[in-house]
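>>> only the shape, not the letters, is given here:
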């Protein structure tokens, strides 16, 4: 077991990463009032790529000479990243921040299910039950067939599928592939997608100073979220640290109330609680199984 101080540091880094990602989301939602969708995606993407390249030069880790198999996987992963960005930001532009954040907390459940269905990973009945209950919680948030249901809830759900696909492809990459190379490729792909969309729409909206600051903030926060989350996974026990990703929901609730005057319904909060609880159970089960396997191998 990792030293307590390492685990505590890892938990703090994970919480910082989730805060950074949520502040990025808030910046993107705020900019939706003054900047068209594709233009916002393009500009944030360009700024993000520039920041990542500066960091890679300072810290190293960017390598382009990779096996053809890994480049194909990075290509598939980038396509999944583009799909996730499109549907997630579309939902973010139109739906409450806390609702969208609550829905994407189902990503660990979706990854576990995808691993079982497509990668042949063993998932016992307890985790299958947790997945089913977790997605029932998502239905409480989305509430299809009610007045609160919108197409943007579906967009958030679709983004969960794309992120799960992205993470499953990431698992197939060789160990020697630098994380920075993967991150730069994904950011460049999203920026290119936004640029093509902006060109197809025609015209260019002049940026107010506030909107430019919001986009710059979004870029800094998304890079910070990436760095903090990667650092967190390299410190302490992953199984202990990973559940702290759910602190993103607390940030989303707070920012939604403070910045956008959004107050989630009781059903949304109940659904979010179910999703988080089942996700935590899944982490707990995976930790126990990993320990049991380590004992058997020993």
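All right, it came through fine. In this text the structure is predicted, and so the values were computed from the model without any measurement.
>>> drop to CA atoms for contacts and neighbour counts, all remaining ones
OK.
>>> residue 271 and residue 19, how far apart?
21 Å (Cα to Cα, to the nearest Å).
>>> so how far is the longest helix along the chain from its chain's centroid?
For the chain, the longest helix by residue count, based on DSSP state H, is helix 266-297. In terms of Cα atoms, centre = their mean, to the nearest Å, the centre of helix 266-297 is set 18 Å apart from its chain centre.
>>> which neighbouring elements make contact with that helix?
helix 97-104, helix 107-118, helix 125-142, helix 238-241 (3 or more Cα pairs under 8 Å, 6 or more residues apart in numbering; DSSP states H and E).
>>> the inter-axis angle of that helix versus helix 125-142?
Interaxial angle of helix 266-297 relative to helix 125-142 (axes from the mean of the first three to the mean of the last three Cα atoms, to 10 degrees): 160 degrees.
>>> which of the residues in helix 266-297 are buried?
Neighbour-count burial for helix 266-297, counted by 16 or more other Cα atoms under 10 Å, picks out 268-269, 271-283, 285-287.
>>> next one: stretch 223-237
Buried, per 16+ other Cα under 10 Å, within stretch 223-237: 223-230, 232-233, 235-237.
>>> ok, back up a step: looking at the helices and strands packed on helix 266-297, which is nearest to residue 63?
helix 238-241 (25.7 Å; Cα to Cα).
>>> tell me the helices in the protein, going along the chain?
4-31, 37-59, 68-94, 97-104, 107-118, 125-142, 151-171, 179-201, 209-233, 238-241, 247-260, 266-297.
>>> now, of those helices, which is deepest in the fold?
helix 97-104 (a mean of 26; mean count of other Cα atoms under 10 Å).
>>> also this one, for the comparison:
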């Protein structure tokens, strides 16, 4: 699977999204009262260690270029990590992932507000359909802190996806990811100490598992988008929702209801239509590697 053909690139994205869902499973296996900040700190250390072998891709001569923006993105990402843990621990796997898919819709809105990008009729359909879909899935009577956390995670993903445009163009993805985690590690340490939770091997296992599998997802994304236009294969990203349903049903005995399927279609179908429209007007576009899944808004 070199990713050099459309079919192989699509297969890589399907596999990659499955790996990302396994990453989510490691988080979901945590207890409801697990130390969230301990998890965030361990996630930072493990990710930095996993990135060290790729040190040559980091421009050490301009290591802290764009540091302020990196710091902002990093701390937004930290909020997203915390929200993601709360959502995955409390919500059904498929429900949490469906809400995460609101991220690309928020990217459209933020891009229109801050960059003056024009929303097409398809984009507007995605925006209204997406938010209506979220209401159908969550239903106002069922709104909880976990549901709000899922929305918060999607918002963090969207903000970081928009802010990445302002980062120095010459910085590699590894460079951006490394700075992202490096800058939030001290804050994570302080929050962990403030949390005061006893050491947990379960949290460590969750952090290791989720970090390794999300790295596998990152590799698949890089290979898939390296030589194939994004508009030809992006729709394969939405197989993540299928994996969420299957893994949630098999592993956690979670059976999605009609509300979930209806709302998910309202979110995903307009995004697929946008991809179809873009495919009719091919253009080369770059794709940044993701950390956390972020699935939908793909930004590190």
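The structure has been received and is ready for your questions. The shown structure was predicted, so the numbers you read here are calculated from the model rather than taken from an experiment.
>>> mind checking the TM-score on these two?
In this superposition the chains share a TM-score of 0.86, using TM-score structural alignment, normalised by the length of the first structure; 282 aligned residues with a Cα RMSD of 2.3 Å.
>>> nearest to residue 205 of the first structure, of the buried residues of stretch 223-237 of the first structure?
For these, the nearest to residue 205 of the first structure is residue 223 (25.2 Å; Cα to Cα).
>>> what does that closest one align to in the second structure?
Taking TM-score structural alignment, residue 223 of the first structure has residue 215 as its aligned residue in the second structure.
>>> swap in residue 75 of the first structure?
Using TM-score structural alignment, residue 75 of the first structure pairs with residue 71 in the second structure.
>>> tell me the spacing between that match and residue 189 of the second structure.
Residue 71 of the second structure is 16 Å from residue 189 of the second structure, by Cα to Cα.
>>> next one: residue 226 of the second structure
36 Å.
>>> next: residue 132 of the second structure.
39 Å.
>>> doesn't residue 79 make contact with residue 156 of the second structure?
Yes: contact status for residue 156 of the second structure versus residue 79: in contact at 7.0 Å, counting by Cα atoms under 8 Å.
>>> surely residue 142 of the first structure touches residue 151?
No: between residue 142 of the first structure and residue 151 no contact is recorded; they are 9.6 Å apart, counting by Cα under 8 Å.
>>> pull up the gap between residue 186 of the second structure and residue 180 of the second structure, please.
12 Å.
>>> and if you look at residue 9 of the second structure?
From residue 9 of the second structure to residue 180 of the second structure the distance is 27 Å (Cα to Cα).
>>> repeat that for residue 88 of the second structure.
22 Å.
>>> repeat for residue 150 of the second structure
For residue 150 of the second structure relative to residue 180 of the second structure (Cα to Cα), the value is 21 Å.
>>> contacts only, for the aligned residue in the second structure for residue 110 of the first structure.
Taking TM-score structural alignment, residue 110 of the first structure has residue 106 as its aligned residue in the second structure. Counting by Cα atoms under 8 Å, 6 or more residues apart in numbering, residue 106 of the second structure makes contact with 127, 155, 158.
>>> reformat those residues as a markdown table; add distance to residue 168 of the second structure.
Shown next, in a markdown table, are the contacts of residue 106 of the second structure (distance: Cα to Cα, whole Å):
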| residue | distance to residue 168 of the second structure |
| --- | --- |
| 127 | 29 |
| 155 | 23 |
| 158 | 19 |
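>>> and which of these is nearest residue 202 of the second structure?
When the contacts of residue 106 of the second structure are compared against residue 202 of the second structure (criterion: Cα to Cα), the nearest one is residue 155, at 27.8 Å.
>>> look up the closest residue to the closest one, ignoring the ones flanking it.
Excluding the flanking residues, the one nearest residue 155 of the second structure by Cα to Cα, 6 or more residues apart in numbering is residue 103, at 6.1 Å.
>>> does the one you found touch residue 154 like I think?
Yes: the pair residue 103 of the second structure and residue 154 qualifies as a contact (Cα under 8 Å) at a distance of 4.6 Å.
>>> any shared contact partners between the two?
Contacts common to residue 103 of the second structure and residue 154, judged by Cα under 8 Å, 6+ apart, are absent.
>>> can you tell me which residues contact the closest residue in space to residue 34 of the second structure that isn't next to it in sequence?
Nearest-residue entry for residue 34 of the second structure: residue 203, 7.3 Å, with adjacent residues in sequence omitted and distances by Cα to Cα, 6+ apart. Residue 203 of the second structure makes contacts with 30, 34, 35, 38, 39, as judged by Cα under 8 Å, 6+ apart.
>>> the nearest residue to residue 56 of the first structure once chain neighbours are set aside and residue 181 of the first structure, how far apart?
Closest residue in space to residue 56 of the first structure, ignoring its immediate chain neighbours: residue 62 at 5.8 Å, by Cα to Cα, 6+ apart. Per Cα to Cα, residue 62 of the first structure is found 5 Å from residue 181 of the first structure.
>>> again, but for residue 6 of the first structure
27 Å.
>>> which position in the first structure pairs with residue 253 of the second structure?
Per TM-score structural alignment, residue 253 of the second structure is aligned with residue 261.
>>> can you give me the distance of that match to residue 96 of the first structure?
9 Å.
>>> with residue 160 of the first structure instead?
Counting by Cα to Cα - residue 160 of the first structure and residue 96 of the first structure are separated by 16 Å.
>>> before we move on, what about residue 195 of the first structure?
Distance from residue 195 of the first structure to residue 96 of the first structure, by Cα to Cα: 26 Å.
>>> check residue 233 of the first structure too.
29 Å.
>>> do residue 179 of the first structure as well
Taken as Cα to Cα, the span from residue 179 of the first structure to residue 96 of the first structure is 31 Å.
>>> now do the same contact list for residue 277 of the first structure.
Residue 277 of the first structure neighbours (Cα under 8 Å, 6+ apart): residue 134.
>>> surely the match of residue 75 of the first structure meets residue 182?
No: the criterion here is Cα under 8 Å, and residue 71 of the second structure misses it with residue 182 at 9.2 Å.
>>> who touches stretch 144-155 of the first structure?
Counting by Cα under 8 Å, 6+ apart, 87, 88, 90, 91, 94, 95, 100, 142, 143 sit against stretch 144-155 of the first structure.
>>> pick out whichever of the residues you listed sits closest to residue 56 of the first structure.
Relative to residue 56 of the first structure, and with distances defined as Cα to Cα, the nearest of the contacts of stretch 144-155 of the first structure is residue 88, at 26.7 Å.
>>> can you name the residues that contact the counterpart of that closest one in the second structure?
Aligned counterpart of residue 88 of the first structure in the second structure: residue 84 (TM-score structural alignment). Residues in contact with residue 84 of the second structure (Cα under 8 Å, 6+ apart) are 149, 150, 153.
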